[in-house]
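Trainee: got a sequence here, can you build the structure:
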Amino acid sequence: MRHNPGRFRAIVYAVLVHAVLIGLAVIGFRWTVQSPSSEVVQAVAVPEPPTRKPEETNKRAQEEEAARQKAEADKRRQAEQKQQQQQQEEQEKLAQQRLVAERKKQEAQEKERQKRMQEEAHKKEEARRQKAAEQTLKESLAAEEKAQLAAASAARAGTEIQKYRYLIERQVSRNWNRPGTTKGLKCEVLVKLTPSGEVLSAKVERSSGNAIFDRSVENAVYKAAPLPLPEDPALFDNFREIRFVFDPDKEA
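Mentor: You can find the predicted model right below:
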């Protein structure tokens, strides 16, 4: 009604006309009752409300319909924008959740990788230590065995040396000719030998005080050649030069 004042005036006129007609009807009814013989009826002319042109009505209707459609379109657009915004927010929320989940997954994988690397490094270190300990033990056992073998070899060599020194002294004694009385006489003799046991030289280095006795000992050494030597050539250095005390009383 605010947008169509002509329509409002028409309604007002119509109401007034109906009111006038009703009023006239009431007055006529009363007049008829009061003056039944009266035949004169006075009529009042009521002007008709102005009519609107059809083109104005159609234009107004079109404007109202366009306004309604525009309002509905705006409402739909706002609803679609709101829905799109909600969907975008949901997608961003899901993307953020996936990003957080992926980051946590990567952190867990990195922690697991670091843990495996530490375990592998620990295993390698333990293996290295064990190998080093085994190597040390092996070397210690080898050194101990070597020392034992060396000691045994030295013992055997010592035994062999003592054995062949005794054999040399005995063989010299067997080839010695006693020059008269020699009781209490003894001398120290130095003998140089070849690998075959031949005597290169025999010299009394500490005399018995009796030249004849000393010379008889030197003669006995040459006569006893070749002197017995160990079969192991490595022991010959112990017999290249030998010193021994010739004591006839001891041999007896």
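Trainee: going forward, measure contacts between C-alpha atoms and count neighbours the same way
Mentor: Will do.
Trainee: which strands and helices sit next to whichever strand or helix holds residue 143?
Mentor: Secondary structure assigned from DSSP states H and E places residue 143 in helix 54-174. In terms of contacts (3 or more CA pairs under 8 Å, 6 or more residues apart in numbering; DSSP states H and E), helix 54-174 is packed against helix 211-224, strand 241-246, helix 248-251.
Trainee: relative to residue 130, which of the ones you listed is closest?
Mentor: Closest approach to residue 130 among the helices and strands packed on helix 54-174 (CA to CA): strand 241-246, 51.3 Å.
Trainee: and the closest one, which residues are buried?
Mentor: 243, 246 (16 or more other CA atoms under 10 Å).
Trainee: what does that strand contact?
Mentor: Residues outside strand 241-246 that contact it (CA atoms under 8 Å, 6 or more residues apart in numbering): 169, 173, 186, 187, 188, 189, 190, 191, 192, 193, 217.
Trainee: what do you get if the cut-off is 6 Å, keeping everything else the same?
Mentor: Strand 241-246 is contacted from outside by 186, 187, 188, 189, 190, 191, 192, using CA atoms under 6 Å, 6 or more residues apart in numbering.
Trainee: quick one: the fourth one from residue 71, how far?
Mentor: According to CA to CA, to the nearest Å, residue 189 stands 144 Å off from residue 71.
Trainee: okay, the two: which has more neighbours?
Mentor: Using other CA atoms under 10 Å as the criterion, residue 189 and residue 71 rank with residue 189 on top: 20 against 12.
Trainee: nearest spatial neighbour of the more buried one, skipping sequence neighbours?
Mentor: residue 204 (4.1 Å; CA to CA, 6 or more residues apart in numbering).
Trainee: from the contact counts, what lies against the strand or helix carrying the one you found?
Mentor: Using DSSP H and E, residue 204 sits in strand 199-206. Counting contacts by 3 or more CA pairs under 6 Å, 6 or more residues apart in numbering; DSSP states H and E, strand 199-206 packs against strand 187-193.
Trainee: now the second one, please; I'll put the structures next to each other:
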Amino acid sequence: MPDTNYSPTNLSHIVFGITGLSNTWRNKRWYIEAWWRPNITRGYLFLDRAPMEQLPWPSSSPPFRVSEDTSRYKAYNKHPIPHAIRMVRVILETFKAENNGVRWYVMADDDTVLFVDNLVEVLAKYDHRKYFYIGANSEGVAPNFYHSFGMAFGGAGYALSYPLAEALVENLDICIKRYPTLYGSDHILQSCVADLGVSLTLEKGFHQIDLHHDISGLLSAHPQSPLLSLHHLDVVDPIFPYMNRNKSVNHLMKAA
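Mentor: Presented below is the predicted three-dimensional model:
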């Protein structure tokens, strides 16, 4: 059931749906563990198969679930990204798993670093009882041109209000079949949201990071809005020189 009262939004009102791959989770997990708060944050990591080689599962990671079988969509799966349908269905599986007292669903990849306190602050500005699709474009013109300027890029993360998520999952299977050739899951989802008459609400704190090498200029020129996410940190220089990526992210989270 949705949370329909007027109390201030807090972290318990947000459920996270994280998409990952079993083969790469070992090298990605520290991105998620940098912000995940065991027994506090709500949500799941959805993997393509059971990570048997990584059991017992550490308590520092989000609980995992294996994504549902998508073979019935084979005739509609002409997407360049092999896991596009599985990835877009994570919102449906997250909604089914966690829907009590929820105001917002935040979707992310397994290499997305989220700043959860800032997320709470930003989402609290919006009326969670209405339809909201909140995220950001890519930093690059080309990715926006090839995909959509009205799309929240999935690696940066995006937020769906409970009523919008509820309406979305009710029609998601039909919508997946309507868009069999779009590039990735975030474009499929944006199209499904648009079919419901909802457009993107832009929050500049989400960052896809379709960049390479040194991003210190981007970060130092950050707009006057809370930092909400960083993505693709594997392909940029460590944020803090003389630290590796792992230590650099953890150092950043201490300041956050």
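Trainee: TM between them?
Mentor: The TM-score (TM-score structural alignment, normalised by the length of structure 1) is 0.14; 60 aligned residues with a CA RMSD of 6.2 Å.
Trainee: how close does the residue nearest to residue 189 of structure 1 get to residue 222 of structure 1?
Mentor: Distance from residue 204 of structure 1 to residue 222 of structure 1, counting by CA to CA: 13 Å.
Trainee: what do those two both touch?
Mentor: Residues touching both residue 204 of structure 1 and residue 222 by CA under 6 Å, 6+ apart: none at all.
Trainee: so where's the longest helix in structure 2?
Mentor: If you go by DSSP state H, structure 2 has its longest helix at helix 162-178.
Trainee: what comes up buried for that helix?
Mentor: 162, 163, 164, 165, 166, 168, 169, 172, 175, 176, 177.
Trainee: pick the one among those residues closest to residue 87 of structure 2.
Mentor: For these, the minimum distance to residue 87 of structure 2 (CA to CA) is 11.3 Å, reached by residue 176.
Trainee: quick revisit: CSV please, covering the contacts of strand 241-246 of structure 1 and showing distance to residue 144 of structure 1.
Mentor: Formatted as CSV, those follow (distance: CA to CA, whole Å):
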residue, distance to residue 144 of structure 1
186, 44
187, 43
188, 40
189, 40
190, 38
191, 37
192, 36
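Trainee: ok, the residues you listed vs residue 93 of structure 1, which is closest?
Mentor: Proximity of those to residue 93 of structure 1 (CA to CA) peaks at residue 192, which lies at 107.1 Å.
Trainee: can you tell me how far the closest residue in space to the closest one that isn't next to it in sequence is from residue 166 of structure 1?
Mentor: Of all residues beyond its chain neighbours, the one nearest residue 192 of structure 1 is residue 241 (4.6 Å), with distances taken as CA to CA, 6+ apart. Noted for residue 241 of structure 1: a distance of 15 Å to residue 166 of structure 1, by CA to CA.
Trainee: next one: residue 56 of structure 1
Mentor: According to CA to CA, residue 56 of structure 1 and residue 166 of structure 1 sit 160 Å apart.
Trainee: which of these two has more residues huddled nearby?
Mentor: Set residue 56 of structure 1 next to residue 166 and count neighbours by other CA under 10 Å: residue 166 wins out with 14 against 10.
Trainee: and the gap between the more buried one and residue 214 of structure 1?
Mentor: For residue 166 of structure 1, the distance to residue 214 of structure 1 equals 20 Å [CA to CA].
Trainee: and for residue 32 of structure 1?
Mentor: 208 Å.
Trainee: of these two, who's got more company?
Mentor: residue 214 (23 against 14).
Trainee: on that earlier part again, by how many degrees do the strand holding residue 204 of structure 1 and helix 211-224 diverge?
Mentor: Calculated by axes from the mean of the first three to the mean of the last three CA atoms, to 10 degrees, strand 199-206 of structure 1 forms an angle of 160 degrees with helix 211-224.
Trainee: residues touching strand 199-206 of structure 1, excluding its own?
Mentor: For strand 199-206 of structure 1, the surrounding residues in contact (CA under 6 Å, 6+ apart) are 187, 188, 189, 190, 191, 192, 193, 218.
Trainee: hmm, try it at 10 Å
Mentor: 186-194, 211, 214-215, 217-227, 240-246 (CA atoms under 10 Å, 6 or more residues apart in numbering).
Trainee: what helix or strand is residue 192 of structure 2 on?
Mentor: Element membership for residue 192 of structure 2 (DSSP H and E) is helix 185-195.
Trainee: in structure 1, which residue is most central in space?
Mentor: Centroid-nearest residue in structure 1, with CA atoms, centre = their mean: residue 117, separated by 1.5 Å.
Trainee: tell me who's in contact with it.
Mentor: Per CA under 10 Å, 6+ apart, neighbours of residue 117 of structure 1: 111, 123.
Trainee: dump the residue contacts of residue 94 of structure 2.
Mentor: Applying CA under 10 Å, 6+ apart, the residues contacting residue 94 of structure 2 are 15-18, 43-46, 65, 105-107, 165, 169.
Trainee: residues near residue 96 of structure 2, how many?
Mentor: 12.
Trainee: would you agree it falls within a helix?
Mentor: Yes. Checked against DSSP: H, G, I helix; E, B strand; the rest coil, residue 96 of structure 2 lies within a helix.
Trainee: correct me, but it touches residue 44?
Mentor: No. Counting by CA atoms under 10 Å, residue 44 is not a contact partner of residue 96 of structure 2; they are 11.4 Å apart.
Trainee: which neighbours do those two have in common?
Mentor: residue 90.
Trainee: still on that earlier bit, restricted to helices, list the contacts of residue 94 of structure 2.
Mentor: Per DSSP H, these map to helices at 165, 169.
Trainee: in stretch 116-125 of structure 2, what's buried?
Mentor: 116, 118, 119, 120, 121, 122, 123, 124.
Trainee: before we move on, the earlier item: now the buried residues of helix 162-178 of structure 2 as TSV including distance to residue 216 of structure 2?
Mentor: TSV is the format used below for the buried residues of helix 162-178 of structure 2 (distance: CA to CA, whole Å):
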residue	distance to residue 216 of structure 2
162	35
163	38
164	35
165	35
166	39
168	37
169	39
172	39
175	40
176	38
177	41
